[in-house]
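>>> sequence first, then the predicted structure:
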Amino acid sequence: MHKVVSIIVPVYNEQYNIKPMYERVSAVFEKLSNYTFELIYVDNCSTDATVDEISKIIEFDENVKAITMSRNFGSSQPSNIAGLNNAAGDAVVIIDGDIQDPPEMIEQFIKKWEEGYEVVYGVRKKRKGSLARRIGYKAFYRLFKKMSYIDIPLDAGDFGLIDRRVAEEIKQLNENEMFFRGLRAWVGFKQIGIEYTRDDRQHGNTSIPFLANLKWAKMGIFNFSYKPLEWISTTAFFLTLISLAGIIYYVLLHFLKPDTPYGFSTIIVLILFLGAAQLLALGIIGEYVARIFNEVKKRPRYIIREVISQKDKTTDGQQD
């Protein structure tokens, strides 16, 4: 009996990458005689012809289906979870729709899965693209690993394979802000990484600008690290020591050298410094409070407008 591998592809304005992705995934499974695949495109409310391109493929291949969102839900994370909740395979692969991660790696993922690994992820040994982007991603992954309260693999994105059991565990995590690569590490199980070179985008333009990348990085850090709160406590402790030393110094100076002039500029500098430290502390606390606010509202992480396939069609308002 053939095993099924579900390929989840989150897309947004990727009309020129839909067919190449399908062709490359199909070529991989032509070599894997014991496996079949289902290809799930999850469209985050594209404004181009992305859905039309997917529909053309669905017409002649029943292994392909599309999930369209009711609106744009921001990052690819809600799309990942929507795909996961609709995947039926014995294993699930998540790969970005821009084809910067090579679909040909899926064959290597499956081999490791056959060896008993329940999570197989890609490690970006080298990535193409602009120097600033490469440096930024390298810096983030190292900062994230250092700050996180769990062991996060370096240079590992969402691209990878997870066993059905792992998929079911992740589906049970009812978090509003889903940071998939962090949750994949958190659930544990037997994991291994495979190094590869991440290509530059061949078609279209990136839908993730610099500020969106910063927001995404901040989400990962605040969801998997208590370090910023610990820094507030540490900073407060040292500021208290410095303040205490300053008080003792000025008291002694008053008795030992009563004629010593006192500087107005020093007072201004201290007020500005302490005010900035307090605002920074409030900003960090605010990040955690905002995430608590999002979680307690219990709004769905996404709303599906339509599921398009040869086998079934679900419309209007499926939520999670």
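That came in fine, so what should we check first?
>>> can we go C-alpha only for contacts and neighbour counts from here?
OK.
>>> secondary structure element for residue 280?
For residue 280, the host element (DSSP states H and E) is helix 264-297.
>>> what's the following helix or strand past that helix packed up against?
As assigned by DSSP H and E, the chain's next helix or strand after helix 264-297 is strand 303-308. Identification of packing neighbours for strand 303-308 by 3 or more CA pairs under 8 Å, 6 or more residues apart in numbering; DSSP states H and E yields strand 64-69, strand 313-319.
>>> show me which residues of stretch 306-317 are buried.
For stretch 306-317, a neighbour-count test (16 or more other CA atoms under 10 Å) marks 306, 307, 308, 309 as buried.
>>> cool, and stretch 135-143?
Under the neighbour-count criterion of 16+ other CA under 10 Å, stretch 135-143 has 138, 140, 141 buried.
>>> which other residues reach it?
Identification of contacts with stretch 135-143 by CA atoms under 8 Å, 6 or more residues apart in numbering yields 154, 155, 217.
>>> so which of these is the closest to residue 172?
Nearest to residue 172 among the contacts of stretch 135-143: residue 217, at 23.7 Å, using CA to CA.
>>> and the helices in the chain?
Ranges of helices within the chain are 18-30, 50-60, 77-85, 105-114, 131-147, 164-171, 180-187, 210-223, 227-256, 264-297, based on DSSP state H.
>>> let me know the angle separating the fourth one from helix 18-30.
Computed with axes from the mean of the first three to the mean of the last three CA atoms, to 10 degrees, the direction of helix 105-114 lies at 40 degrees from that of helix 18-30.
>>> check the longest one too.
Angular relation of helix 264-297 and helix 18-30 on a 0 to 180 degree scale: 60 degrees, by the same axes, to 10 degrees.
>>> list the buried residues in helix 264-297.
277, 281, 284, 287, 288.
>>> try stretch 159-169
Applying a neighbour-count criterion of 16+ other CA under 10 Å, one finds 159, 160, 161, 162, 163, 164, 166, 167 buried in stretch 159-169.
>>> relative to residue 184, how far out is the first one?
It refers to residue 159. Relative to residue 184, residue 159 is positioned 11 Å away (criterion: CA to CA, to the nearest Å).
>>> with the fifth one instead?
Distance, residue 163 to residue 184, using CA to CA: 11 Å.
>>> before we go on, here's another structure to hold up against the first:
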Amino acid sequence: MAPSMGPQTTPMAAVAPELSVVTTVYRSEAFLHRFIEETVDAIARAGIENYELIFVDDGSPDQSRDLLLKARASNSHIKVIDLSRNFGHHKAMLAGLSYAKGKQIFVIDCDLEVRPGELQRFVDALRDTGADVVYGVQEKRKGAVVERIGGAIFWHVFNKLSDTTVPENVLSERIMTRRYVDALLSLGDRNVFLGGMMYWSGFRQIGITVQKSVREGASTYSFRKRFSLLMEAVTSFSTVPLKFVLFVGLAVTLIAVVASAILLVRKIVHPEAVLAGFTSLMLVTIGMAGVIITVLGIIGLYIARIYTQTQNRPLFIVREFHD
């Protein structure tokens, strides 16, 4: 079962939930029991009765799925989307959004770095401001040194290279209106980078400061995954690397023309002079080869994005949906 990127249709007789809470699950077994308890309590304190809790099992190798199915037996609000394999956090989140039926959709990570109790502040801000999106921002980036520096570099590089600006300390947690989520799902991007897609979509978006604690246990976002996501983000939302390649090509060509002119004049004025020797020739050859390989690599990244987009494969495959 592979749903389209459009929003799910709701039967006429059914009443759309007031709120959908969407989260992804990957190696999350240790957090789920507390997350469910705190989320249900936060929803109750917000005075919301008609809601749904959507968990997207992104091919988690632990017992998260079994734990969720047991919790579902005692709480009918819980729904589990069981993906056929690990598709990645961003695609799993899109799966959850495509199944969410709520008038408002609250996205939150289940690792308890941001407590579900913050829900009330998001709901109040959305109501008081009339915005379509209220997203969380942390005053100071938390986590280990590598994680803090890596996150800061990631957003700094993305914002420098992209026409879409994303707040550098933005969090995953946000509440969104139905019309905004429908617009987001309509984009149809196969090269998925939610951070850029969410801000490219427009609408009125405001940020609120949210307290974020340090995750218990190691983060599942390794340096390799973060770097891969950066490549995905930049090549999906920016043509700056291609423009840079063009600039380098023109600069190298100009240098070659000037150098050739100088050597030619030198040979005419001083016929007995010996031109650049073997060492210089090899250095130029190696340097040009490096430039060519780099240029081809950057162009190859964009061609790969075109290839992925034209394949038109589903972003995720749902093995089973426990409604």
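Ah, there it is. What you see is a predicted model, and the numbers here were worked out from it, not measured in a lab.
>>> let me see the TM-score of these two.
Overlay of the two chains. TM-score (TM-score structural alignment, normalised by the length of structure 1): 0.91; 307 aligned residues with a CA RMSD of 1.8 Å.
>>> matching residues in structure 2 for the helix holding residue 280 of structure 1?
Using TM-score structural alignment, helix 264-297 of structure 1 corresponds to residues 278-311 of structure 2.
>>> can you give the distance from that stretch to the centre of its chain?
From the chain centre to the centre of stretch 278-311 of structure 2 is a distance of 27 Å (CA atoms, centre = their mean, to the nearest Å).
>>> okay, and the common contacts of residue 163 and residue 184 of structure 1?
Residues touching both residue 163 of structure 1 and residue 184 (CA under 8 Å, 6+ apart): residue 119.
>>> of all the buried residues of stretch 135-143 of structure 1, which comes closest to residue 4 of structure 1?
residue 141 (32.1 Å).
>>> what is the aligned counterpart of that closest one in structure 2?
So, by TM-score structural alignment, residue 141 of structure 1 is matched to residue 155.
>>> same question, residue 119 of structure 1
In structure 2, residue 119 of structure 1 lines up with residue 133, judged by TM-score structural alignment.
>>> list the residues that contact the residue nearest in space to the middle of structure 1.
Centroid-nearest residue in structure 1: residue 179, 4.3 Å away (criterion: CA atoms, centre = their mean). Residue 179 of structure 1 makes contacts with 77, 219, 220, 223, as judged by CA under 8 Å, 6+ apart.
>>> hmm, 7 Å instead?
Contact partners of residue 179 of structure 1, counting by CA atoms under 7 Å, 6 or more residues apart in numbering, are 77, 220.
>>> would you mind measuring from the equivalent of it over in structure 2 to residue 155 of structure 2?
Aligned counterpart of residue 179 of structure 1 in structure 2: residue 193 (TM-score structural alignment). Note on residue 193 of structure 2: its distance to residue 155 of structure 2, by CA to CA, is 12 Å.
>>> again with residue 323 of structure 2
From residue 323 of structure 2 to residue 155 of structure 2 the distance is 37 Å (CA to CA).
>>> do the same with residue 106 of structure 2
Taking CA to CA as the measure, residue 106 of structure 2 falls 23 Å from residue 155 of structure 2.
>>> same question, residue 134 of structure 2
Shown here: residue 134 of structure 2 relative to residue 155 of structure 2, a distance of 19 Å by CA to CA.
>>> and what of residue 201 of structure 2?
Distance of residue 201 of structure 2 to residue 155 of structure 2, given as CA to CA: 18 Å.
>>> just residue 254 of structure 2 next, same as before
34 Å.
>>> hang on, the earlier thing: possible to save the buried residues of helix 264-297 of structure 1 as TSV with distance to residue 107 of structure 1?
Below are the buried residues of helix 264-297 of structure 1 laid out as TSV (distance: CA to CA, whole Å):
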residue	distance to residue 107 of structure 1
277	51
281	48
284	43
287	40
288	40
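>>> and those residues, which two are the farthest apart?
Checking the buried residues of helix 264-297 of structure 1 with CA to CA, the most distant pair is 277 and 288, at 17.3 Å.
>>> ok, now which ones touch the closest residue to residue 318 of structure 1 other than its chain neighbours?
Nearest-residue entry for residue 318 of structure 1: residue 304, 5.0 Å, with adjacent residues in sequence omitted and distances by CA to CA, 6 or more residues apart in numbering. Counting by CA under 7 Å, 6+ apart, residue 304 of structure 1 touches 67, 68, 69, 70, 316, 317, 318, 319.
>>> from those residues, list the buried ones, please.
The buried subset of those (16+ other CA under 10 Å) comprises 67, 68, 69, 70, 318.
>>> so can I have TSV of those residues showing distance to residue 41 of structure 1?
Formatted as TSV, these follow (distance: CA to CA, whole Å):
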residue	distance to residue 41 of structure 1
67	6
68	8
69	11
70	15
318	16
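>>> okay, the helices and strands packed on strand 303-308 of structure 1 in a markdown table with distance to residue 107 of structure 1 next?
Shown next, in a markdown table, are those (distance: least, CA to CA, whole Å):
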| stretch | distance to residue 107 of structure 1 |
| --- | --- |
| strand 64-69 | 19 |
| strand 313-319 | 30 |
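>>> those strands: which one's closest to residue 42 of structure 1?
Nearest of these to residue 42 of structure 1, taken as CA to CA: strand 64-69 at 4.7 Å.
>>> counterpart of residue 60 of structure 2 in structure 1?
Per TM-score structural alignment, residue 60 of structure 2 is aligned with residue 46.
>>> same check, this time on residue 265 of structure 2
So residue 265 of structure 2 corresponds to residue 252, using TM-score structural alignment.
>>> turn the helices of structure 1 into a markdown table, columns for distance to residue 99 of structure 1.
Compiled in a markdown table, the helices of structure 1 are given as follows (distance: least, CA to CA, whole Å):
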| stretch | distance to residue 99 of structure 1 |
| --- | --- |
| helix 18-30 | 7 |
| helix 50-60 | 14 |
| helix 77-85 | 16 |
| helix 105-114 | 11 |
| helix 131-147 | 17 |
| helix 164-171 | 23 |
| helix 180-187 | 18 |
| helix 210-223 | 18 |
| helix 227-256 | 34 |
| helix 264-297 | 31 |
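>>> among the helices and strands packed on strand 303-308 of structure 1, which is nearest residue 245 of structure 1?
Per CA to CA, nearest to residue 245 of structure 1 of those: strand 313-319, 57.9 Å.
>>> so that closest one versus strand 64-69, what angle?
40 degrees.
>>> what's the angle between strand 313-319 of structure 1 and strand 303-308?
Interaxial angle of strand 313-319 of structure 1 relative to strand 303-308 (the same axes, to 10 degrees): 170 degrees.
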